[in-house]
Each structure stands twice: as structure tokens, then as C-alpha cells.
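K.L.:
give me a model of this one.
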Amino acid sequence: METRSDNKYRLRVKNLINTHVDSKDIENFMSLDLSASTTGCIFKVPDIPRSQNQNAYVPIAFSIGPWHYSNPNLRANDKLKTLYLRDLISKDRNPKATLMELSNSEMYILELSRKVQECYSSPVDQEYDGCDLLVDGCFIIEFLRKFQDKSRRDPDDPVFSYMLQFLYHDLMLLENQIPWFVLEDIFHRTCGNNEKPLIWYVSAFLKQIFPIAFVPTEGNLPSLQPKHILDLLRLWLVSPIEEEKGKNTVLQIDDIVTNGGWKPIPPASFLRKAGVKIKRKLMADSILQVTFRNGYLEIPPLEFRQGTEDVFQNLICLEQCLTKCPHGITSYVTLLGCLINTPMDFNLLCEAGIFDNWMNPEDVINFFNKAIYRGAYVKDYYYLELSEQVIEYCNRKWPRLRAIYRNEFTTPWAIISQVVAGFLFIFTLLQTLFTIMR
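P.N.:
So this is what the prediction gives:
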């Protein structure tokens, strides 16, 4: 049931919009085609991963969308969201359409609610309607603009004063998304002349959440067609290797059954002993572009800091739930889980420059060790061919001999000690022979 406070909240939002925006025709807005993005794309996290780490999927400060709307711990920031809506309206000099009629038009609210419902995998709480969706969308759009333009920020804005890390976390949750077409429409109706596209703003924000040594070029951004913000990050990471998918062998589940399973890549410490050299890959379009050539396993660098684990877990859940979605992120985490079996393995990857770790090493090791056992299902494993090439290389004798030489004769003192040990062995052997001959 809708409470009295909820009615006051909606009335306050509508009054706020009426105060700042002049009345205009909504015919163009009502003709908006929302059918392109009506397939289910926002999901409830499955029970198995949720039971093992619930905090990775629950918002800390901001409820976005319907599924955490009723959480009383998050309602306190509704006022902050309405303030951002006010700023969006008041700082927008030439709006293309009014937001007043968006909130007051029952026809639009019902249509928007119906279209948005189709994007969620479970029924949406009836208390969350198109007015609430409008507030959430305006809050995100204004935040993205303030994130890039400091002149839009108020000096005492709590978001940028002490809540930014919370918002980083909350905007990357699978259950805390709203459809991309809603954000895009609000953005277009409030954007200025020659303003960069919405996807540029979101990508600039993602660089701060998921820092990597390489980012998509501005020319490639428009080709991405995300379903929501988290999906844009997924596309950001997966798209480059999807282009190479036809060049490599991808393991399907039928192959697992037919061929009796697949052999995982050995841990990093084993690879080192077998002569494989692990190297930081500097030129890559995605962290997923792991390659093996001439005994070198090249892995793009990854900065692992607070929140990185939660982002990975939500990306994996998105891949698991989204229909016909490639399992690039799941494959990547599975690969690293195979490489990292002990603290020694993790240290080897850090020494090679693969990990820039800001976390407790044990937490990182624990994540990769357990990630593939949290109910994730690898429908198509991207690194089958790479794993087979590495295993075949490890089985050769010559790389092993070179590895032994490299490990045992790395310094002059190591060489001297081995030579002395050899002389002692020969001397002992000769002494034994002379003793027997006597």
C-alpha cells in the first residue's frame, strides 16, 4: 500500500518540476519508441551467489530502480535525488521537452511503467512508478554531468564530499539498474548544443570504477548498445575479444560432455617451473585479451582494489542471467582462478606486473579460488585453445631444461654453488671407487 509519506514525496517532486519548467507539448515524448529495449535485462541475483556474499549485490546508500526502493535504510537519500533533479532542470537552459508533463501525464506514466516492466525479470513493486523512475534517471544524468564538470557541483554536495565510493558501488549492482533507453531519453531532452553523448559520460565514469591501462576509443563508443550501465561495462570489456571469437576455439558445453571435459591451465608456479614466462601485456583492447606465444603468457594488467570483486561478481551474474550472452567475464575469472592456486602463484603474477593490488592478498586469492564455484556456469570457455597450447608447451622437455637452467643459474653465486656441488659429487664418487678398488 502506498503510504502518506510516499504521496507527499510524489507531490513534492511534481511541485518541484512545475516550479522550474514551463509547460510544453508532450506529443514528441509520447511518440518515443521504447520497443527496442523491452527484453529482460535486469535480474534478481540467483540464490547461490547471493548466499555466499550478499553484500556484493545490495546497495549501500542509493536505491536505483524498483527492487530496493522499499528499503528504509536507503529512503533517506531520496531527498538528495530530488535535489539533483532540481539542479538538472534549473541548470538546463534550453530543455527540448518539459519534465513537468512527464510527471503529471497519467498516460505517459502508465506507458513508461509498462515498457520498463518488460526489462525486469521479476514483477516490479507497484509502489515504484514512472515518477520514481524519472527521479532516478534525472539523478544519474545530473550526477554524470557533475562528475565531469566541477562547476555544476555545490561546495557542500554530500555525494562528492563523502558518498562517492558508495555511489560507485551502488551503480554497478545488477539489481540496481534502470533501462538505458530511459537514461538516454532524459539525457537527450536536457542536453546542450554540441554536448558529448551519454555513452561518453558513462564511460568516463566507468574508468574511475574499473581502472585499466587501456580504454575504448571515443570512435568505438557509439557502436556499443548497452541495456543499462552495468551492461555497458560488460560490453566495454567483452567487445574486443568478441571480434576475435571466430579466430579461436570456444568450448561449448556439448564439447565438455563429448570430449570428457577440459584441462584447466596449470597454476602460475607450475608454469614457471615448466619454462613458461608470464608477462604483462601492454597493448590490448581489453583485460580479457590473454595470449600465449613462443613460451610467453601475456596477461593485461588489472588494478584490484576495494569494490573490484563486487563488480566482477555482478558482471558474472549478468552473464549468467542474460539470454544469449557470451561468457567472456566468467571465462576470464575462471582462467585467473586456475592460475592462482596459492599465495606463491599470486605473488608471481604481481611480480610480473599483472596485478596492481590494493587489497589484502588473501582476499584476492580467496575470490579467484571461489569465484568459479559460486554457481557460475561456463557455457562457452574463451580460453580453451590457449589452455591447450600452454599445456602442450609444458609437456615439452626443452622448455623444462631451460626453466631449470634459469631457476638454478640466475646469479654468479648460484653458478659457483652448482659448480662446487658438482666437484664435491665427483670427488666423493672417485673416493668411493678408490676405496672399492683397494
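
K.L.:
only C-alpha atoms for contact and neighbour calcs from this point on.
P.N.:
Fine.

K.L.:
pretty sure Ile141 sits against Phe187.
P.N.:
Yes: using Cα atoms under 8 Å, Ile141 is in contact with Phe187, at 6.4 Å.

K.L.:
between these two, which one's more packed in?
P.N.:
Remark: of Ile141 and Phe187, Ile141 carries more neighbours, 23 against 20, as counted by other Cα atoms under 10 Å.

K.L.:
let's see this one next, to set against the first:
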Amino acid sequence: MGLSTSARNCYAYPLGDLSKEYFVEMMILDGCFLLELFRRVYFNEVGKDDPVFNVSCMREHDDPVFNVSCMQEHLYHDLLLLENQLPWSVLECLNNLTANSPGQRGAFLTLLVLNFFKQSEADLLMLNINLTPQYEILHILDLVRAAIVDGYNPETSNEPVENQQTKRELKLPQRIPNATTLSKAGIKFKKIQKEGECIMNIKFEKGVFKIPVLGIDERTGPLFRNLIAFEQCHRRPRHKITSYAVLMDNLIDSKEDVDFLCDKGILTNWLNPEDAAQFFNKLYNDTTVMGYNYSGLSEKVHDYYKTKWHKFMGILRRDYFSTPWAIISSITALILLALTLLQTLYTIPWPELIFVNFLQY
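P.N.:
From the prediction side, this is the model:
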């Protein structure tokens, strides 16, 4: 099977109305444009110290892509649309044919593409640009998804993996209270400090949520929606991004939850807090979740939240030990109460009281 035939088979709808010559020309034009775009970004911002620096990729003063305001942002959005994807095999073939040296073939293409998509601080927090794909990449969106979920370590138990998977698929995701409600019940939230940590490695241990930092800006919504759409329509990927979206929607109901997680350093938000909350609330509408990745975590959170002692201790910490002044006031009140009790005990005529009671009998 030739590359042209395999590329045609990648599309869901028949392309019978397109001649072979026109289809090949379209693939070459689109592929060469993408490679030129990725190379100009890389060699102008990252690769100037590359020993095989590509002089032909230097930007010109009248470059219509890099000299027009917001053009890169529009390209970022369009290149991640699921319906706009170019087969990875086409892009890889064109890159190998036009590379300046052997070092710019093969895995170097992955670096070129991911370097283009780290345009903001939010992207840097999510993408592992040094990714080595563990499976055959289908297209650019598939590569970006692989760079986000790389390093994900789901929680395990003593059950066989088959049993865990069956249980997750048989029941709907269990919803947990939002972040501010959980905080009032005594649950703590901490950000994971480890650099390059996969955003999906969320843990809940001994009443503490440990969550990697997530950056949110105007690109994050379209990116996640296309990733979720890809997971919904393709048979290979598990619903990892969809599971993450469901859990974050549980934790974030309103702008108060956004502000709370921002104060904890878990969210880095460049949007209005209300817009950020709406982003999570509408992220996975009209989707299904097969194999919810956080079912075990949700059960542990529910068990902890339902325990009355944990709620009591949470109220105690929040109302009486939340600030230094509250702690001082609480300790002062306890001391005064203890002194009052002692004074009362010392003023009671214990011998006379006992003698009177004895005479009454």
C-alpha cells in the first residue's frame, strides 16, 4: 500500500471525488507549509545554537505569518482542530525528504511540532516537549495528547487490572463536592512542586489533595475540547483527558473555587475567574466516560468527606485556628475558662457542703 493510499484511508469520509494527483498535491502543500512554519519557529527561537542551523528558515521582514498580529494564535487554534488533522505519516515523510541533516529526521519532527505548541506559560505547564512516543502517532493532535498524558501514573490497588477496568466501566463517575466545600470539611489542597509533573497525576492521601499546577488561558479551552473529541471518536485512546475534565469540573463549580485553587497555587489563571469556572463546567458536555480514571480517588474522597469527625476538625481549624490572631484568641479564651473553673472550685465550701448533706440523711 502506497503512502497516498494509506493517507486517503485516514479520513472518515470517502474521497472519491478527489483525483489521486490533486490529493497528493494537497497533502504536499499542507505538509510543506506546516514544516516551514514549525522550522521557522524552532530555528528562530530555540535552534540558533544548533550545529546544523537552518539558514533558509530565517524569518523575513515581510513574513505574513510572524509579522501579522495574532496570526500564530489563529494557527495554533486551527492546527489543533480534529477535522483539520494531516496524517502524521505524510508529515514525517516530507520532513525526512527535506531535512538538512540526519539529525533533523525521525524524532526531531516531534520536537519541532511540540516546540510550536508551547506558546504560553499554560502550554509549558502541560506539555512534555522531550516526549518519546510509545506508540504510532496518528496526527498532530494525537502527539499533543501524548505529550500531555505522558508520565501519568494512575492509582493502583491489589486487584487485577482487568477487575479494576471492569468496575470502572460498569458505573458512572461518582461526583464529589467542589473544592471550597471539601476545604470546609477539613480536606487540604496542595500543589505538586515537581517540575514537569503530568497534570493528571492527582492524588488524595490522608485528607490531602495533591494536584499538579494547571495553567488556563484563551487557548486551553479549544485544546481540551479537541482532545476530548478525539478520545470520543477514536477506538485507541482511553478517556484520560475526559476523566481529568470530569474531576476538575467536580472541584470547580464557581469563581470562588477558582480563586481558592489559585490561592493554593494549583491554578494559574489568565482568564476572568467566572470565565475559568465556565470553562470547566462546559468542557465535557454531551460526552461519555469509559473507564473513569479517578473512580478510586473519588471513593476515597467521599469516605473522608462523610466522616463527621473530619468535618468537626475542619470547622475547628477554620473558625478557631485559621489565623495567628484566631489562635491567640482561642488560647486566651481557654485559659480564662480554665481559670474561671478553678476559681469556682476553690470558692465552693466543700467540707461544710459534705457535712450538711450528711445531716440530711
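
K.L.:
joint contacts of Ile141 and Phe187 of structure 1?
P.N.:
Here Ile141 of structure 1 and Phe187 have no joint contacts, going by Cα atoms under 8 Å, 6 or more residues apart in numbering.

K.L.:
and Met27 of structure 2, what pairs with it in structure 1?
P.N.:
In structure 1, Met27 of structure 2 lines up with Leu133, judged by TM-score structural alignment.

K.L.:
residues near its match, how many?
P.N.:
Around Leu133 of structure 1 sit 23 other residues, with neighbours defined as other Cα under 10 Å.

K.L.:
so it is in which element?
P.N.:
Element membership for Leu133 of structure 1, per DSSP states H and E: helix 130-148.

K.L.:
please point out which parts of that helix sit buried.
P.N.:
Judged by neighbour count using 16 or more other Cα atoms under 10 Å, the buried positions of helix 130-148 of structure 1 are 130-147.

K.L.:
hmm, back to that, could you check the distance from the match of Met27 of structure 2 over to His188 of structure 1?
P.N.:
Between Leu133 of structure 1 and His188 of structure 1 the distance is 16 Å, computed by Cα to Cα, to the nearest Å.

K.L.:
who's in contact with stretch 123-143 of structure 2?
P.N.:
Stretch 123-143 of structure 2 is contacted from outside by 79-82, 85-89, 107, 110-111, 113-115, 117-118, 144, 146-148, 150, 196, 198-199, 213-215, 226-227, using Cα under 8 Å, 6+ apart.

K.L.:
7 Å instead?
P.N.:
Residues from elsewhere that reach stretch 123-143 of structure 2 (Cα atoms under 7 Å, 6 or more residues apart in numbering): 80, 85-88, 111, 114-115, 117-118, 147-148, 198-199, 214-215.

K.L.:
tell me which of those residues fall in helices.
P.N.:
Mapping the contacts of stretch 123-143 of structure 2 onto helices (DSSP state H) picks out 88, 111, 114-115, 147-148.

K.L.:
tabulate those residues (JSON lines), appending neighbour count and distance to Asp259 of structure 2.
P.N.:
Below are these laid out as JSON lines (neighbours: other Cα atoms under 10 Å; distance: Cα to Cα, whole Å):
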{"residue": "Trp88", "neighbour count": "20", "distance to Asp259 of structure 2": "40"}
{"residue": "Leu111", "neighbour count": "18", "distance to Asp259 of structure 2": "35"}
{"residue": "Leu114", "neighbour count": "22", "distance to Asp259 of structure 2": "30"}
{"residue": "Asn115", "neighbour count": "22", "distance to Asp259 of structure 2": "30"}
{"residue": "Ala147", "neighbour count": "21", "distance to Asp259 of structure 2": "28"}
{"residue": "Ile148", "neighbour count": "22", "distance to Asp259 of structure 2": "24"}
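
K.L.:
any chance of those residues in TSV, with distance to Glu256 of structure 2 too?
P.N.:
Formatted as TSV, those follow (distance: Cα to Cα, whole Å):
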residue	distance to Glu256 of structure 2
Trp88	42
Leu111	38
Leu114	34
Asn115	34
Ala147	31
Ile148	27
